[in-house]
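Engineer: predicted structure and sequence below. I'll ask about it afterward.
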Amino acid sequence: MIKELISDGTKRMEGALNSLEGDFAKLRTGRASSSLVEDISVDYYGTPTPIVQLASVAVPDSRTITIQPWDRNAFSDIEKAILRSDLGLNPVNDGKVIRISIPPLTEERRKELVKIAKKYTEDAKVALRNVRRDLNDSLKKLEKDKDISEDDMHSGQDNVQKLTDDYVKKCDSSFAAKEKEILEI
């Protein structure tokens, strides 16, 4: 039973780490990446729709993102959605393709992005601690119901703590890599 709990906890902690990586992918670092715009929601005929379901998104070079809508009527909706997003990007529509130039980041904006990345990391750590708390509560309940011994509960809690520490280290190293990428000129 303890192995099943820890296996479940590992999956949940891996999910928190993957979520952190996804949040980091959306942070603008001065380099063009299709993940910057893929999840932007466009009001398409009254339905919020992600850009990737309306158009093909490409990155022809390190400073440009191109979006080619499949429906000509979607051009203005996609442009409005990009302008509404908090990315600070300005789309240029030439009638066939929407081009987005990624301007170089200012020092001030870089520091803001590092703060945002730090917040994402802290949110992930909170998620990890919540998983740890749930696992420890489950272990205590098993011990209370006499399904496991007190020694098993304590060794299980030690394993849960080690698992949590490992994932916190992974979050910190992921943050350190993202911080280096953001501050890189």
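Structural biologist: Structure received. Numbers count the residues shown, from 1 in each chain.

Engineer: for the rest of this, base every contact and every neighbour count on C-alpha atoms.
Structural biologist: Will do.

Engineer: OK, contacts around residue 166?
Structural biologist: Listed by CA atoms under 8 Å, 6 or more residues apart in numbering, residue 166 has no contact partners.

Engineer: biggest helix in the protein by residues?
Structural biologist: helix 107-144 (DSSP state H).

Engineer: got another one to weigh against that:
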Amino acid sequence: MPINSVMKEMQEKMQKAVESVEHEFASLRTGRASIALVDSIPVTAYGSTLPLKQVAQINTPDARSIAITPFDKSQMAAIEKAILAANVGLTPNNDGKVIRLGIPPLTEERRKDLVKMAKKMAEDGRISVRNIRRHANDEIKKTEKAHEIAEDEMTRATHKVQEITDKFIKQIDESLAAKEKDVMEV
């Protein structure tokens, strides 16, 4: 495989790994209302399981609440049941038209737990990036062993792979720092 395509594939995979970590961070509750807390909750509706965002409109009228307006009012009970079953720590309040979720302030202990979870998510992301790096380096070594490139080209390529890896790990670390700050902010 040509080195350019190895590099391109590696960067795309690393970018996806970083985006995955950032998406996981978005699902962590920070004490502020966020649609990401509930939009992918599975709801059993119309004989199948759909994410909440496909059966209702979700918005945040203020920093401490989420409003869920079902497209079909007959799905109110199913949505409430799904929110309770999802164990996100939110209690639905149904007024017949809109389901409201109040976001309670986080305790210090819960904040610390969330930071631990964020650190684990970040570490999983870093591991994923490192595995992608290892795979790219293996591909480069295979290319060199097949005498398609010279040894000095292989060395340059592996240095480039490391630079790219460092860049993506730095992005994960920056996202983690921002999330930690966000979670610990009262």
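Structural biologist: Thanks, I have it. The shown structure was predicted, so the numbers you read here are calculated from the model rather than taken from an experiment.

Engineer: for whatever helix or strand comes next after the longest helix of the first structure, buried residues please.
Structural biologist: For helix 107-144 of the first structure, the following helix or strand on the C-terminal side (DSSP states H and E) is helix 150-183. Neighbour counts over helix 150-183 of the first structure (16 or more other CA atoms under 10 Å) mark 153, 156-157, 160-161, 163-164, 167-168, 171-172, 174-175, 178-179, 182-183 as buried.

Engineer: how close does helix 150-183 of the first structure sit to the second structure?
Structural biologist: By mean CA distance after the TM-score superposition for the first structure, the fitted helix 150-183 of the first structure averages 0.8 Å away from its aligned residues in the second structure.

Engineer: give the contact list for the residue nearest the centre of the first structure.
Structural biologist: In the first structure, the centroid-proximal residue (CA atoms, centre = their mean) is residue 23; its distance is 2.0 Å. Residues near residue 23 of the first structure by CA under 8 Å, 6+ apart: residue 120.

Engineer: over to the one 5 residues further on?
Structural biologist: The neighbours of residue 28 of the first structure, taking CA under 8 Å, 6+ apart as the test, are 36, 87, 113.

Engineer: ok, now how distant is residue 129 of the second structure from residue 43 of the second structure?
Structural biologist: 33 Å (CA to CA, to the nearest Å).

Engineer: between those two, tell me which one has more neighbours.
Structural biologist: residue 129 (26 against 23; other CA atoms under 10 Å).

Engineer: run a quick check on the more buried one versus residue 19, I expect a contact.
Structural biologist: No - counting by CA atoms under 8 Å, residue 129 of the second structure sits too far from residue 19 to count as a contact (11.4 Å).

Engineer: nearest residue to residue 2 of the second structure other than its sequence neighbours?
Structural biologist: Of all residues not flanking residue 2 of the second structure in the chain, residue 143 sits nearest, at 7.6 Å (CA to CA, 6 or more residues apart in numbering).

Engineer: could you check how far the one you found is from residue 153 of the second structure?
Structural biologist: Relative to residue 153 of the second structure, and taking CA to CA, residue 143 of the second structure is found at 10 Å.
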